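1. output the structure for:
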Amino acid sequence: MITLINGHEADRHAGIVDAMFRGRAAIFRDKLGWDVHVDNGRESDPYDALNPLYVIALDDETGAVVGSIRLMPTTGPTLQRDIFAQAFDDDVDLVSATIWEATRFCVHPGNPRRLTPTRLDRATCEIAIAMCEIGLKAGLTQYIGIFEPHMQRIYRRIGWAPDVLARSTAFGTGPIAVGLWDVTEEALADIRGRAGIHEDIIIDGARERVRFLARAA
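-> Below is the predicted model of the structure:
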């Protein structure tokens, strides 16, 4: 299941947000070796202070945080513009009210792996479904994001492969790419079909945020 938390409400959901930051540290610093800021076991950066929208996957049985991603409008500061632009020869900086940046995607370690009926990682699929639903309600056309090339195989498997805009052979610990994910009803249907997930996955309390995004669009 998915919950949605705005950055300015983090204190009201301290346990979930704390687990998210700890999961990010475990992935981005400990596993991938990225040069990220970790304080007392929690990874965060200045963009977490800009009221992003966190899409957080929770284990259906235990309620534990099992995955997360951070969404931000491209009309404000973005990692792509501020940090990663120097990695690419081509200008891939997109600024649009209908394109949001997706960053810090990770499936958190230390939890039993849950699979969909079609044997795909459930947290990954639920996050992708939620992103599509949020995007459609908010009037988005695309998400932009940085990813490592090996992730393309996973994106293809779940039915939501990005349009690759540029690649860099070396940045930090290895090659990266920047891509665009289309937000369409067809993409949502494809992800749901491949995952075998047809029920609502955003919990009731968080669904009001989706309705708010629709009203604000």
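
2. switch to C-alpha atoms for all contacts and neighbour counts from now on
-> OK.

3. please list all residues in contact with residue 175.
-> Shown in contact with residue 175 (Cα atoms under 8 Å, 6 or more residues apart in numbering): 148-149, 167-169.

4. can you tell me how far it is from residue 34?
-> Counting by Cα to Cα, to the nearest Å, the gap from residue 175 to residue 34 is 12 Å.

5. how about the helices in this structure?
-> Listed in chain order, the helices of the chain (DSSP state H) span 14-24, 79, 122-138, 151-158, 185-195, 204-216.

6. could the ones you listed be laid out in TSV, adding mean neighbour count and distance to residue 103?
-> Shown next, in TSV, are those (neighbours: other Cα atoms under 10 Å; distance: least, Cα to Cα, whole Å):
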stretch	mean neighbour count	distance to residue 103
helix 14-24	20	11
helix 79	17	8
helix 122-138	23	12
helix 151-158	15	14
helix 185-195	17	20
helix 204-216	14	19
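
7. can you tell me which of those comes nearest to residue 55?
-> helix 122-138 (6.7 Å; Cα to Cα).

8. name the nearest of the contacts of residue 175 relative to residue 64.
-> residue 148 (26.1 Å).

9. thought that closest one was touching residue 179?
-> No: counting by Cα atoms under 8 Å, residue 148 does not reach residue 179; the two are 10.4 Å apart.

10. who's more crowded, the two?
-> Between residue 148 and residue 179, counted using other Cα atoms under 10 Å, residue 179 has the larger neighbour count: 19 against 13.

11. to compare against the first, here's the next sequence to fold:
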Amino acid sequence: MLEIFDVRYDELTDIRSEDLYKLRKKTFKDRLNWEVNCSNGMEFDEYDNSDTRYLLGIYQGQLICSVRFIELHLPNMITHTFNALFDDVALPKRGYIESSRFFVDKTRAKLLFGNHYPISYLFFLSIINYSRHNGYTGIYTIVSRAMLTILKRSGWQVEVIKEAHITEKERIYLLHLPIDRDNQARLLLQVNQRLQDPCSVLSTWPISLPVMPESA
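-> Model (predicted):
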């Protein structure tokens, strides 16, 4: 079963947190070459703290994907790390969360699921399900151009709040991610179209989903 669920920062075991931070280093430092803090082969920062919740996608005991959530009124990457770029944007005080450090480990996903399993779209849907289940109104996040393209391709009706340049050539985007029923249905449709055995648990939280092997 593919299990997608949420945990608090202080609920992460030493083994699971080490795996999470190593995969983040592999994604954000090694592959994307972001300027992130790394130590002992792991990536973590000041926002990995007791205010944080993580979504984890686990299959056969292996971590496949994760994202980090912090309530928007608390210190986060939008209001602190990138404050100089987005301080002119009026953000809501309550009812919203900030997401960061979204990743899907492509190597593990391909090995365990094959080439065509819609793990990214399923994880987007999981983010919506989690947010709705916990009574949030929406999500704000900062993404790269590549991630913006992936989000738009999924059918999620994301809203670009502001575009900014962190270098002469590199742009980032402050987004609002709506979590209403319409966007949940859009992601459900995308996932169901790609799964060989669509399952009703896709609209629930947490998600526990059997994985069908790819046809030869």
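
12. rewinding a little: dump the helices of structure 1 into a markdown table; add distance to residue 54 of structure 1 as well.
-> Listed next are the helices of structure 1 as a markdown table, based on distance: least, Cα to Cα, whole Å:
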| stretch | distance to residue 54 of structure 1 |
| --- | --- |
| helix 14-24 | 9 |
| helix 79 | 16 |
| helix 122-138 | 10 |
| helix 151-158 | 20 |
| helix 185-195 | 19 |
| helix 204-216 | 11 |
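
13. strands of structure 1, residue ranges please.
-> Taking DSSP state E as the test, the strands found in structure 1 are 2-6, 38-39, 42-43, 53-58, 65-73, 99-107, 142-147, 163-171, 174-182.

14. can you add distance to residue 15 of structure 1 and give those back as a markdown table?
-> Listed next are the strands of structure 1 as a markdown table, based on distance: least, Cα to Cα, whole Å:
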| stretch | distance to residue 15 of structure 1 |
| --- | --- |
| strand 2-6 | 12 |
| strand 38-39 | 16 |
| strand 42-43 | 12 |
| strand 53-58 | 12 |
| strand 65-73 | 9 |
| strand 99-107 | 17 |
| strand 142-147 | 27 |
| strand 163-171 | 33 |
| strand 174-182 | 30 |
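
15. figure out which of those is closest to residue 16 of structure 1.
-> Residue 16 of structure 1 lies closest, by Cα to Cα, to one member of those: strand 65-73, at 6.6 Å.

16. mean shift between the helix or strand following the closest one and structure 2?
-> Beyond strand 65-73 of structure 1 on the C-terminal side, the first helix or strand identified by DSSP states H and E is helix 79. Compared with structure 2 after fitting, helix 79 of structure 1 has a mean deviation of 0.6 Å; criterion: mean Cα distance after the TM-score superposition for structure 1.

17. in structure 2, what stretch matches helix 79 of structure 1?
-> Mapping helix 79 of structure 1 onto structure 2 (TM-score structural alignment) gives residues 77.

18. and the residue nearest to residue 206 of structure 2 when sequence neighbours are not counted, how many residues sit next to it?
-> Closest residue to residue 206 of structure 2 apart from its sequence neighbours, by Cα to Cα, 6 or more residues apart in numbering: residue 5 at 5.0 Å. Number of residues near residue 5 of structure 2 (other Cα under 10 Å) recorded here: 18.

19. who are the contact partners of the counterpart of residue 5 of structure 2 in structure 1?
-> Using TM-score structural alignment as the criterion, residue 5 of structure 2 maps onto residue 3 of structure 1. Contacts for residue 3 of structure 1 (Cα under 8 Å, 6+ apart) come out as 55-58, 202-203, 205-206.

20. cutoff 7 Å now
-> Residue 3 of structure 1 makes contacts with 55-57, 202-203, 206, as judged by Cα atoms under 7 Å, 6 or more residues apart in numbering.

21. same check, this time on residue 168 of structure 1
-> 87-88, 175-177.

22. structure 2: which residue goes with residue 138 of structure 1?
-> Per TM-score structural alignment, residue 138 of structure 1 is aligned with residue 134.

23. quickly note the distance from its match to residue 25 of structure 2.
-> Separation of residue 134 of structure 2 from residue 25 of structure 2 (Cα to Cα): 29 Å.

24. repeat for residue 144 of structure 2
-> For residue 144 of structure 2, the distance to residue 25 of structure 2 equals 17 Å [Cα to Cα].

25. what does residue 69 of structure 2 give?
-> Residue 69 of structure 2 is 18 Å from residue 25 of structure 2, by Cα to Cα.

26. show me which of those two is the more surrounded one.
-> Taking neighbours as other Cα under 10 Å, residue 69 of structure 2 and residue 25 compare with residue 69 leading, 27 against 24.

27. isn't that one right up against residue 99?
-> Yes: the pair residue 69 of structure 2 / residue 99 is scored as a contact, 4.7 Å apart, by Cα atoms under 7 Å.

28. now the end-to-end length of stretch 48-63 of structure 2.
-> Per Cα to Cα, the first residue of stretch 48-63 of structure 2 is 18 Å away from its last.
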